[in-house]
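[1] model the following, please.
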Amino acid sequence: MPHKFNACRRHKFDKKRYRVMNWAEYNESLRQRGDLTVWLDTDALRHWTAPRQKSGGGQLRYSDIAITICLTLGLVYKQPLRQTQGLMRGIVRLIGLDIPVPNFSTLSRRGRGLNLPVKSRTRRSEPVHLVVDSTGLKIFGEGEWLREKHKTKARCKSWRKLHLGLDLLTGEIVCADLTLDDVRDPTALPGLLDQVDAPVSRFPADGAYDGAPITGLLNARFGNAVEVIIPPPKNAIPSPQSVHDPSLRDHHIAAIQAHGRIAWQSSSGYNQRSRGETHPLMHAAHALPSNERDDGRVSLGQN
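    Down below sits the predicted model:
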């Protein structure tokens, strides 16, 4: 029988409760994740071919929109250029369209100087649930090549830190900064907050941001209504005025002492901070090649 060994003490454990109760809709949503539905917008089809150039030289056959669509599909499905051409041909055949598909050499040539359209950021009036995190970027250059090819000792190279600010409500990156490796996260926070053009109502962050300077900075930028959710250290003690005028940090300390740190993380919403760590750009940043320029800056994706 299941749980036979622990049968005498099963009554001490609460029955597992699941958040999901509408299992039919939940299962259908999981099925829809595997549903492949691809269509091409009529505007994209109308501008699939490049307009005729009045200058001399050869004429482009495909527009930038067509090259962007092909390269985007190849990036989403992680396909090389030849497989991207085959993928696009299959999609066009399944949809029943009569349009030419760029070959892999055209995608390679046009993709180098392709100017992707940049979506302009709209000013928001709704408050932002801001979570900030950073990740390290390794600098690739001649050092590793010399060490592998000629077995020479590579010169010491530092790394860079990519700081990102994510809105938990929309999943949009609202601020970003690239700093040297000796810039700590609290030091880079003022520059990130300068890029946020909307009010902030919640700020969940890890213990590195704990302290009065960070709380004062957030209150000065966004007012006293901002909810700062930062876990205090294990040896944190309440402030002297906690009895008569407790701060938000004093409430966090009291909640942790009364119910435990795990219960406080769940009740305060601190667990949502992990969405910033698991953002796709955080994972992609580790795989991006980078070059170090003479002025010490790092350019991504231009190796």
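[2] contacts and neighbour counts: CA atoms only from here.
    OK.
[3] Provide the secondary structure category for R124.
    Here R124 is recorded as coil under DSSP: H, G, I helix; E, B strand; the rest coil.
[4] can you tell me the element T179 falls in?
    strand 173-180 (DSSP states H and E).
[5] ok and the next helix or strand after that strand relative to strand 173-180, angle-wise?
    Following strand 173-180 in sequence order, the next helix or strand is helix 185-193 (DSSP H and E). In terms of direction (axes from the mean of the first three to the mean of the last three C-alpha atoms, to 10 degrees), helix 185-193 departs from strand 173-180 by 130 degrees.
[6] can you give me the buried ones in helix 185-193?
    By 16 or more other C-alpha atoms under 10 Å, the buried positions in helix 185-193 come out as D185, A188, L189, L192, L193.
[7] before we compare anything, build this one as well:
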Amino acid sequence: MMPHKYNDASRHKFTKKRYRVTNWSEYNESLRQRGDLTIWITDDALKQWRAPRRSTPGGQSKYSDLAIATCLIMRTIYKLPLRQTQGLMRSIARLMGVEVPVPDFSTLSRRTQGLKLPEKPRIENTEPIHLTVDSTGLKIFGEGEWQQSKHETNPKRKSWRKRHLGLDLASGEVVCAELTLDDVGDPTALPGLLYQIDDPVSRFLADGAYDGAPTNELLAAHFGDGVEIVIPPPRNAVLTSKSPDDPSPRDKHISQIQAHGRLAWQANSGYNQRSRAEAQIGRWKAVIGPKLRSRTFDNQKTEARIGVQALNRMTELGRAKFERVG
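    Predicted coordinates:
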């Protein structure tokens, strides 16, 4: 049984905690700004809309990577096909009174492959990263369960991609992300996530799928022995032979669970904060969507990176601050 499901039958005995938003006016304004076109189409993007002249032999690109990325961000936010994206950008250029050419849908599709996205500065934060990771499946084709049940159709083979996200608990920013095939396990994708992080990490939280010596060794190699690792051991986990004299972090977790119970360990270790990674997964599916629109794997990777930039931009505009009231 997963740790957050432990003793689930008795959870009705626990009083539900109540919170209130302390910065409602600022947060409310940030929600409005998410629909503001000037947030997504900046003056810098318009100034750099055309591609710079190339100095090497070959064809000259008409649109810069920033222009293509801007169009794809609008497509992601408003969940549009490429042809409707072209129409939206044409109308925006006309309403803004700017004389810029708009990429057609075939250009957007072709340039999506291997697109180099402009680097975005991280949300300013002086504290080390508290990293929590999680993954989810994103659908790419195949009918849903409701369609099969309603019309009694035969189930068809579905295909998925696996989305891995790393969230900084301090800033709320997605600091690393990876898109893999559906048969890639979470520990296997972890090195690709960690290589994207240059800042120091003081704490790492993940679910039991990451439990094991390879994960601990990988984290120590990237962030040093001082990183605090909070991963729940399985129910049948046993202490190592070195635990009496030199207990590992995993041995300490096992001892605390044996002494005080798993629910107490979750609260004392801060493991409950990992639920924010699950909330980020839910935010992705609500804002970006539960499926990928691109056909090829390379284009799907670009589409996923675009989604990360959109979510981080929304976080930068403002997020809710809570305080407990009961």
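[8] could I get the TM-score for this pair?
    After superposition, the two chains reach a TM-score of 0.59 (TM-score structural alignment, normalised by the length of structure 1), with 260 aligned residues with a C-alpha RMSD of 5.0 Å.
[9] before we move on, back to that, wait, which of the buried residues of helix 185-193 of structure 1 is closest to C175 of structure 1?
    Nearest to C175 of structure 1 among these: L192, at 5.6 Å, using C-alpha to C-alpha.
[10] neighbours around the residue nearest to that closest one when sequence neighbours are not counted, how many?
    Using C-alpha to C-alpha, 6 or more residues apart in numbering and skipping residues adjacent in sequence, the residue nearest L192 of structure 1 is C175, 5.6 Å away. Neighbours of C175 of structure 1 under the rule other C-alpha atoms under 10 Å: 20.
[11] one more: Q147 of structure 2?
    12.
[12] so V196 of structure 1: helix, strand or coil?
    Per three-state DSSP, V196 of structure 1 ends up coil.
[13] tell me the contacts of it?
    V174, C175 (C-alpha atoms under 8 Å, 6 or more residues apart in numbering).
[14] same question, the one 3 residues further on
    For P199 of structure 1, the contact set (C-alpha under 8 Å, 6+ apart) comprises S125, E126, P127, V128, F222.
[15] mind doing that once more with 10 Å?
    By C-alpha atoms under 10 Å, 6 or more residues apart in numbering, P199 of structure 1 lies in contact with R124, S125, E126, P127, V128, H129, L130, R221, F222, G223, V226.
[16] so the fifth one sits right up against C175, yeah?
    No. With contact taken as C-alpha atoms under 10 Å, V128 of structure 1 and C175 are classed as non-touching, separated by 11.7 Å.
[17] shared neighbours of these two, anything?
    Common neighbours of V128 of structure 1 and C175 (C-alpha under 10 Å, 6+ apart) are L166, D167, V196, D197.
[18] quick one: which two of those residues are the most distant?
    L166 and D197 (13.1 Å).
[19] now do the biggest helix by length in structure 2 against strand 174-181, angle only.
    Taking DSSP state H as the criterion, structure 2 has its longest helix at helix 297-317. Helix 297-317 of structure 2 and strand 174-181 are oriented at 160 degrees to each other (the same axes, to 10 degrees).
[20] who are the packing partners of helix 297-317 of structure 2?
    helix 24-33, helix 37-40, helix 65-78, helix 105-112, strand 159-168, strand 174-181, helix 275-287 (3 or more C-alpha pairs under 10 Å, 6 or more residues apart in numbering; DSSP states H and E).
[21] ok, back up a step: what residues do L166 and D197 of structure 1 have in common as contacts?
    In contact with both L166 of structure 1 and D197: V128, V174, C175, using C-alpha under 10 Å, 6+ apart.
[22] aligned to the second one, what sits in structure 2?
    This means V174 of structure 1. Alignment note: V174 of structure 1 maps to C176 in structure 2; criterion TM-score structural alignment.
[23] wait, its match touches G166, no?
    Yes. Using C-alpha under 10 Å, C176 of structure 2 is in contact with G166, at 5.0 Å.
[24] excluding its backbone neighbours, what's nearest A69 of structure 2?
    Once flanking residues are discounted, A69 of structure 2 sits nearest to L117: 6.5 Å by C-alpha to C-alpha, 6+ apart.
[25] structure 1: which residue goes with the one you found?
    L117 of structure 2 maps onto V118 in structure 1, by TM-score structural alignment.
[26] how close does L82 of structure 2 sit to A213 of structure 2?
    Taking C-alpha to C-alpha, to the nearest Å as the measure, L82 of structure 2 falls 45 Å from A213 of structure 2.
[27] do S149 of structure 2 as well
    44 Å.
[28] what's the answer for D245 of structure 2, then?
    For D245 of structure 2 relative to A213 of structure 2 (C-alpha to C-alpha), the value is 19 Å.
[29] so which bits of the longest helix of structure 2 are buried?
    Using 16+ other C-alpha under 10 Å as the burial criterion, the residues of helix 297-317 of structure 2 that qualify are 299-317.
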